[in-house]
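**Student:** sharing a model that was predicted from the sequence below.
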Amino acid sequence: MIQTSARLLQLLSLLQIRREWTGPALAVRMQVTERTVRRDIDKLRNLGYPVQASPGIAGGYQLGAGAQLPPLLLDDNEALAVALGLSSVAAGPVAGIGEASVRALAKLEQVLPARLRPKFAMLKAAVTTLPSLAAPVDPLKLTAVSSAIADRRLITFDYTTADGGFGRRLAEPYRLVDTGRRWYLVAWDVEREDWRTFRADRIASVPSERKKYVPRPLPAQDLAAYVQRSITRSPYRYDVVVRLRAPLHVVAALVSPHVASLEADGGNMTILRAGWDSLETPAAHLASLDLDFEILEPEVFRSHAVKLAERLNRAARGPGPTSQ
């Protein structure tokens, strides 16, 4: 009986770490016969675990969704990671999930093995979360989008634009990107026939799934970098590029990734790219960094900087002699 129980726990653990297993693969991994695997699968089903089976050569077993959430098997590192994640997510940008995180954490702490409690206490004490300025987003919208991404299904949703406009969108969802302050959806807008980056907090309704779509080539390999370029450059009138006379790590400590994209230019230089609607704002921002820099683009920004420098020079000289 003990041997059977241990084998069921092993089988359950295997089903939880991979999306699908074939019967022969499970038999080899557990060092039992395929017949034993089938019997153990039936026992898990009798215990309430929704184990699904697909027929054929390419078929196999996978743990599906059921009416109730079954117990999860976590190793030491997974348990610590989940506990620490629950501690921090209570102050995160997903609206209404803080209370649920606290409840889940209380349940997890109650069953943490004694050997893990000191380590978790040290990790928890060492981590402090500042109050978040993030735009809150409904977790139901995130889960609906992520489900559609996994199933490669079109979604429709109401969306509010930056200028207050409102409309219905039909899109192929590809990736959710968390920038720390906001969630963004990278999707192909079917009606506009172009790639779009949607702010998740501006999605005004829970997305509804439609038919499946055939995936198309992504606009970039690194979608996180693609989103950063979209939110720091694309929507703006001026695309400013400057070379700062400081290494990348120094500039990165001064410039938020929400403001500009940065890349190393040799060992001691950094290229900054960002979008602005006026030239006064980047001039003031760059001057406040207290770093030497040269303007690479656009030419109009260089002319603006010359005029601004002349104005500042006159101000620095003080009032001139007054006429009698």
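**Tutor:** Structure's in. What do you need? Note that this is a predicted model, so its numbers are computed, not measured.
**Student:** every contact and neighbour count from this point should use C-alpha atoms.
**Tutor:** OK.
**Student:** quick one: the helices in the chain, in order.
**Tutor:** For the chain, applying DSSP state H gives helices covering 2-17, 23-30, 34-46, 76-89, 98-111, 117-126, 139-151, 223-232, 248-252, 280-288, 299-317.
**Student:** ok, the nearest residue to Gly64 once chain neighbours are set aside to Ala162 distance?
**Tutor:** Using CA to CA, 6 or more residues apart in numbering and skipping the chain neighbours, the partner closest in space to Gly64 is Pro50 (5.3 Å). For Pro50, the distance to Ala162 equals 44 Å [CA to CA, to the nearest Å].
**Student:** what about versus this one:
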Amino acid sequence: MLETSARLLRLLSLLQAHREWSGAELADRLGVTPRTVRRDVDRLRELGYPVNASPGTGGGYQLGAGAELPPLLLDDDEAVAVAVGLRTAAGQGIEGIGESSVRALAKLEQVLPGRLRRRVSALNAFTVPMLRGPQPSAVDPAVLVELAHLCRDTERLRFEYRGHDGATTRRSVEPHRLVCTERRWYLVAWDLDRDDWRTFRVDRITPKPPHGPRFTPRTPPADDLAAFVSQGVSTRAYASHAAVRLLVPLAEATQRVSPSAGTLEADGPDACILRTGAPSLDLMVVHVMMMGFEFEVLEPAELTEAIRWARDRLDAALARAEEPARRIPGGAGRTPGTPSGSGAA
């Protein structure tokens, strides 16, 4: 009985993880015969899980949405509360739980009855969160779930993409993974028109179904997709690139340097290498200086020249500020630090 129960849980997990399975594929994954798979599917149906079956060589099994909520040990109110919580976490990109929230939300909404979906949509539509600090552009959780399904089912995605300059382009891609970093969501996908891997901000994506067809997954661009996205948004997206050695341990630098500001790697116990980008070398100087660490330029050599140029301008500004006879425009006779209109009583 324990073996059968464990196999049913494994079968349910497989059905949730992929859009459709053939009987032979499920039998191979579970190490049983196709006849046993059919019996196990019948048991899941008896428990209330809506497993659809399509006959023929191209058919298979698929977990669908039912008229009643499957026995997830949640009543209707609890299911709505969980779905709303997952949508909130996914839409805000909360560090550490964002991607898990999308995966869980995709599974839950796949079997959520229509009446509960409407309750969840109403709550999200008429709820305004009070959040601290500046917030990034909102990401529609429904879009996140749609993209997660396409990544899972290896279906091509068609969408309109709004660039940083506001221009809109039509794109067709093979979606691979969603990556959440610093309250933003990114889609890593193979761009069919550009024949290369690309990273897209999800808040700039407007899906344009119908999607498809199915595709064979490609080898991903990197083992660490979070690092790949971080490098893309902090370095590859800019005209000027640099590598500097920060004279602080990696753990300390990580507290101040966000993934969107650059990538870090250890360089011994007391230093680390920062690779970053900026629109120009002049802005790169400000970018690195504002991190607040002692540093050493590794490359390019032109960055050192830009630092010298900035130093000379700052020295000249300080020298002028220290001139005792300096006048301030609009306040004849005033010196720095003397408020307008002040004088003897």
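**Tutor:** Cool, got the structure. In this text the structure is predicted, and so the values were computed from the model without any measurement.
**Student:** picking that back up, turn the helices of structure 1 into CSV, columns for distance to Pro217 of structure 1.
**Tutor:** Listed next are the helices of structure 1 as CSV, based on distance: least, CA to CA, whole Å:
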stretch, distance to Pro217 of structure 1
helix 2-17, 29
helix 23-30, 33
helix 34-46, 39
helix 76-89, 33
helix 98-111, 37
helix 117-126, 41
helix 139-151, 15
helix 223-232, 12
helix 248-252, 31
helix 280-288, 34
helix 299-317, 35
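**Student:** Pro55 of structure 1: which of those is closest?
**Tutor:** In terms of CA to CA, the element of the helices of structure 1 nearest to Pro55 of structure 1 is helix 23-30, at 10.6 Å.
**Student:** residues touching that closest one, excluding its own?
**Tutor:** Residues outside helix 23-30 of structure 1 that contact it (CA atoms under 8 Å, 6 or more residues apart in numbering) are Arg7, Gln10, Leu11, Thr33, Glu34, Thr36, Val37, Arg38, Gly60, Tyr61.
**Student:** now the strands for structure 2?
**Tutor:** 51-54, 60-63, 157-162, 168-181, 184-191, 196-201, 205-207, 240-246, 263-266, 272-278, 295-299 (DSSP state E).
**Student:** in structure 1, point out the residues matching the fourth one.
**Tutor:** Taken onto structure 1 by TM-score structural alignment, strand 168-181 of structure 2 occupies residues 166-179 there.
**Student:** list the buried ones in that stretch?
**Tutor:** Buried residues in stretch 166-179 of structure 1, counted by 16 or more other CA atoms under 10 Å: Arg169, Leu170, Ala171, Glu172, Pro173, Tyr174, Arg175, Leu176, Val177.
**Student:** for the last one, which residues are in contact?
**Tutor:** The contact partners of Val177 of structure 1, taken as CA under 8 Å, 6+ apart, are Trp183, Tyr184, Leu185, Val186, Leu223, Ala224, Val227.
**Student:** for these, give me JSON lines that also has neighbour count.
**Tutor:** Formatted as JSON lines, those follow (neighbours: other CA atoms under 10 Å):
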{"residue": "Trp183", "neighbour count": "21"}
{"residue": "Tyr184", "neighbour count": "22"}
{"residue": "Leu185", "neighbour count": "21"}
{"residue": "Val186", "neighbour count": "23"}
{"residue": "Leu223", "neighbour count": "16"}
{"residue": "Ala224", "neighbour count": "17"}
{"residue": "Val227", "neighbour count": "23"}
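**Student:** any chance of those in CSV, plus distance to Arg317 of structure 1?
**Tutor:** Formatted as CSV, the contacts of Val177 of structure 1 follow (distance: CA to CA, whole Å):
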residue, distance to Arg317 of structure 1
Trp183, 48
Tyr184, 49
Leu185, 52
Val186, 52
Leu223, 50
Ala224, 47
Val227, 45
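**Student:** pick the most deeply packed of the strands of structure 2.
**Tutor:** The highest mean neighbour count among those, using mean count of other CA atoms under 10 Å, belongs to strand 272-278: a mean of 24.
**Student:** ok, average deviation of that strand from structure 1?
**Tutor:** Strand 272-278 of structure 2 differs from its equivalent in structure 1 by a mean of 0.9 Å after superposition (mean CA distance after the TM-score superposition for structure 1).
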